[in-house]
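Peer 1: I would like the atomic coordinates for the input below:
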Amino acid sequence: MTGADVLEYYAGLAPSIEGLQVPLRANSFVYTRREPLGVVAGIGAWNYPIQIALWKSAPALAAGNAMVFKPSEFTPLSTLKLAEIYTEAGLPDGVFNVLNGPGASVGTWLTEHAGIEKISFTGGTVTGKKVMASASSSTLKEVTMELGGKSPLIVFADADLDRAADVAMMANFYSSGQVCTNATRVFVHQSVKASFESKVLERVRRIRMGDPQVMDTNFGPLVSAAHMANVLRYIKLGKSQGAKLLIGGEREMSGVLGQGSFVQATVFYGLQ
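Peer 2: Modelled structure (predicted):
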């Protein structure tokens, strides 16, 4: 789903957000009414910068709120372009605001600010706990979280193994593996383990690593040198814990790729 799809959906939903009245007796009734929260804050991640900004801002604006959005410091420009688009479309000044800066300072300031009624955060679980604690200790803000995880993919004995291998590739290596919902734990029935493993490795060997702006590339770099170091640390941990490395497991150093944050597509077997 593209960011434009999200915007179109919530634009269509906006007119249907309304209150209702339910009669109880001749002289009494209960009712709800549409009442925006006010100013809400969105804190985004770097892996889907424009989509996350729209996932948060479109419903907030459709419900009548103003938003302050803080993108990741690693991807600060996409949301500025979104703000330009909103302005060109006629959104009044001050309704959608972009506040760039580090999460430790700017993000904390937003979560603690008394004028913010709700926080919508996308990021790591550890940071999410801090955001929730900070938001609740200040003004008991409403909080919505989209955090990281280790999703499972289960392949049964009667599965279509070609299809399962394709799904495993998408679930692990899409966006160079930098997706919080990736199915990075694959459980395979022992009776089809060898065949499934062969099909996955065949597909991994066909990966074309390189510059994402080149059309033939289907596996790009990691977002930063710091993130690359963290990924390599986890690979080293897997090796030290006795998992069998089937393919990859190293930083890619060939040619110009050695100048960037490229890590080979990696598959382990037998992780605990």
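Peer 1: okay, CA-based contacts and neighbour counts for the rest of this
Peer 2: Will do.
Peer 1: Can you give the contact residues for the helix or strand harbouring residue 13?
Peer 2: Counting by DSSP states H and E, the element that carries residue 13 is helix 3-13. With Cα atoms under 8 Å, 6 or more residues apart in numbering as the contact definition, helix 3-13 has outside contacts at 50-51, 54-55, 58-59, 62.
Peer 1: roughly how far apart are residue 23 and residue 33?
Peer 2: Note on residue 23: its distance to residue 33, by Cα to Cα, to the nearest Å, is 15 Å.
Peer 1: got the buried residues for stretch 10-28?
Peer 2: Neighbour counts over stretch 10-28 (16 or more other Cα atoms under 10 Å) mark 10, 14 as buried.
Peer 1: Kindly report the same for stretch 100-113.
Peer 2: By neighbour count on 16+ other Cα under 10 Å, the buried set for stretch 100-113 is 100, 103, 107, 110-112.
Peer 1: Just the residues contacting that stretch, thanks.
Peer 2: Looking at what lies outside stretch 100-113 - Cα under 8 Å, 6+ apart - the contacts are 41, 43, 70-73, 76, 99, 116, 119, 131, 134-135, 137-139.
Peer 1: out of those residues, which are buried?
Peer 2: 41, 43, 70-72, 76, 99, 116, 119, 131, 134-135, 139.
Peer 1: In helices, which of the contacts of stretch 100-113 appear?
Peer 2: Within the contacts of stretch 100-113, membership in helices is found for 131, 134-135, 137-138, as judged by DSSP state H.
Peer 1: Tabulate the residues you listed in TSV, adding columns for distance to residue 188.
Peer 2: Formatted as TSV, the ones in helices among the contacts of stretch 100-113 follow (distance: Cα to Cα, whole Å):
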residue	distance to residue 188
131	37
134	41
135	41
137	44
138	47
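Peer 1: got the contact list for the helix or strand residue 24 falls within?
Peer 2: Using DSSP H and E, residue 24 sits within strand 20-25. Strand 20-25 has contacts (Cα under 8 Å, 6+ apart) with 29-33.
Peer 1: Next secondary structure element downstream of it?
Peer 2: For strand 20-25, the following helix or strand on the C-terminal side (DSSP H and E) is strand 28-32.
Peer 1: I'd like to know which elements that next one is packed against.
Peer 2: Packing partners of strand 28-32 (3 or more Cα pairs under 8 Å, 6 or more residues apart in numbering; DSSP states H and E): strand 20-25.
Peer 1: What ranges does the protein have for its helices?
Peer 2: Shown for the chain, the helices assigned by DSSP H span residues 3-13, 49-62, 78-88, 108-112, 125-138, 161-173, 193-205, 225-240.
Peer 1: structure for this one too, so we can compare:
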Amino acid sequence: MQTQPIASHFINGEYVEDTNGTPIEVIYPATGEVIATVYAATPEIVEKAITAARDAQAAWAAMTGTERGRILRRAADIMRERNHDLSILETYDTGKPYQETSVADATSGADALEYFGGLAASLTGEHIQLGEDWVYTRREPLGVCVGIGAWNYPTQIACWKGAPALACGNSIIFKPSETTPLCALKVAEILLEAGLPAGLYNVVQGMGEVGASLVTDPRVDKVSLTGSVPTGRKVYAAAAEGIKHVTMELGGKSPM
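Peer 2: Presented below is the predicted three-dimensional model:
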């Protein structure tokens, strides 16, 4: 399998490279072999990703939930069709055996896309009677979401964070773990192929400083992190300054 990606980042519907970023060697844990090299996002790359996500989000939010859900379900179908190749890539990326990746990783990612794709059309508000008066609520997209992933289930987490954000009319910038950067790029490819407009699912690589630049950017409306407790403390503190919505799964503490 060709493990070296076309380029390090996927922004606005295409691969983007900037070799001025810090090189990150991708190591196959089973052998210690370097199987690819990607480059951490420079400030220019981060700016491109945020700009693309903001520019694409409004038109996506204006679509109906049914239309958005149809695209996510199509992506789920493509992911299942390519489960073998995606599972091999996940094995190279993480070192997990194929007998696990073939049944647990891309398959559960597809399940997330399918589930939230089916949910998208039903995300409506409520009418509430207060005496003789009525009030109503409606659900509106937040805007630009940032997802920060962990190393252990890179395909699955890329879908877990992307699917609900997209179903609700948001755009997303996903930063995989620097130790497993390959799988999320394939998720981005599949979503684009399924009909997702360019700019709505972007992937940028990098270490903590890249995540920090995304979390603290005032144009980002929501942050979702899967990672360690120390990283969670830093992300929560950084996001609090901008009063952002934050969701965190830290160190196995989350039952959901």
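Peer 1: Send over the TM-score of the superposed chains.
Peer 2: After superposition, the two chains reach a TM-score (TM-score structural alignment, normalised by the length of the second structure) of 0.56; 149 aligned residues with a Cα RMSD of 1.6 Å.
Peer 1: hang on, the earlier thing: out of the contacts of stretch 100-113 of the first structure, the closest to residue 205 of the first structure would be?
Peer 2: Residue 205 of the first structure has its nearest neighbour among the contacts of stretch 100-113 of the first structure in residue 72, at 32.4 Å by Cα to Cα.
Peer 1: residues contacting the closest one?
Peer 2: 43-46, 49, 100-103.
Peer 1: change it to 10 Å
Peer 2: By Cα atoms under 10 Å, 6 or more residues apart in numbering, the residues touching residue 72 of the first structure are 43-49, 79, 100-103, 107, 122-123.
Peer 1: Tell me which residue of the second structure lines up with it.
Peer 2: Structural alignment places residue 72 of the first structure opposite residue 177 in the second structure (criterion: TM-score structural alignment).
Peer 1: Pull up the gap between its match and residue 149 of the second structure, please.
Peer 2: Residue 177 of the second structure is 6 Å from residue 149 of the second structure, by Cα to Cα.
Peer 1: hey, what's in contact with both of the two?
Peer 2: Counting by Cα under 10 Å, 6+ apart, the residues touching both residue 177 of the second structure and residue 149 are 184, 226-227.
Peer 1: How about residue 74 of the first structure, nearest residue that isn't a chain neighbour?
Peer 2: Excluding the flanking residues, the one nearest residue 74 of the first structure by Cα to Cα, 6 or more residues apart in numbering is residue 46, at 6.1 Å.
Peer 1: these two touch, right, that neighbour and residue 123?
Peer 2: Yes. Judged on Cα atoms under 10 Å, residue 46 of the first structure makes contact with residue 123 at a distance of 8.7 Å.
Peer 1: Serialize the helices of the first structure to CSV and add fields for distance to residue 149 of the first structure.
Peer 2: Formatted as CSV, these follow (distance: least, Cα to Cα, whole Å):
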stretch, distance to residue 149 of the first structure
helix 3-13, 23
helix 49-62, 17
helix 78-88, 25
helix 108-112, 23
helix 125-138, 8
helix 161-173, 13
helix 193-205, 22
helix 225-240, 15
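Peer 1: out of these, nearest to residue 247 of the first structure?
Peer 2: Closest approach to residue 247 of the first structure among the helices of the first structure (Cα to Cα): helix 193-205, 7.4 Å.
Peer 1: For residue 45 of the first structure, which residues are in contact?
Peer 2: 51-53, 70-75, 121-124, 146-147.
Peer 1: What about these, which one has the most neighbours?
Peer 2: Neighbour tally across the contacts of residue 45 of the first structure (other Cα atoms under 10 Å): the maximum, 29 neighbours, falls on residue 71.
Peer 1: ok, now which ones touch that residue?
Peer 2: Contacts for residue 71 of the first structure were tallied using Cα under 10 Å, 6+ apart; they are 42-46, 49-50, 52-53, 77-80, 98-103, 107, 122.
Peer 1: Residue 147 of the first structure: what's it in contact with?
Peer 2: For residue 147 of the first structure, the contacting residues are 45, 121-129, 180-181, by Cα under 10 Å, 6+ apart.
Peer 1: which residue lines up with residue 83 of the first structure in the second structure?
Peer 2: Applying TM-score structural alignment, one finds that residue 83 of the first structure aligns to residue 188 in the second structure.
Peer 1: Quick check: closest non-adjacent residue to its match.
Peer 2: residue 201 (6.2 Å).
Peer 1: which residue in the first structure lines up with that neighbour?
Peer 2: When the first structure is aligned by TM-score structural alignment, residue 201 of the second structure is paired with residue 96.
Peer 1: Just to check, its match is in contact with residue 62?
Peer 2: No. Using Cα under 10 Å, residue 96 of the first structure makes no contact with residue 62, being 11.9 Å away.
Peer 1: quick one, which of those two is more surrounded?
Peer 2: residue 96 (23 against 20).
Peer 1: circling back: please identify which of the contacts of residue 147 of the first structure is nearest to residue 165 of the first structure.
Peer 2: The closest of the contacts of residue 147 of the first structure, once distances to residue 165 of the first structure are taken by Cα to Cα, is residue 181, at 17.4 Å.
Peer 1: With adjacent residues omitted, what lies nearest to residue 32 of the first structure?
Peer 2: residue 19 (4.8 Å).
Peer 1: What span of the first structure is stretch 59-76 of the second structure aligned with?
Peer 2: Using TM-score structural alignment, stretch 59-76 of the second structure lines up with nothing in the first structure.
Peer 1: Tell me the counterpart of residue 115 of the second structure in the first structure.
Peer 2: Aligned by TM-score structural alignment, residue 115 of the second structure pairs with residue 9 of the first structure.
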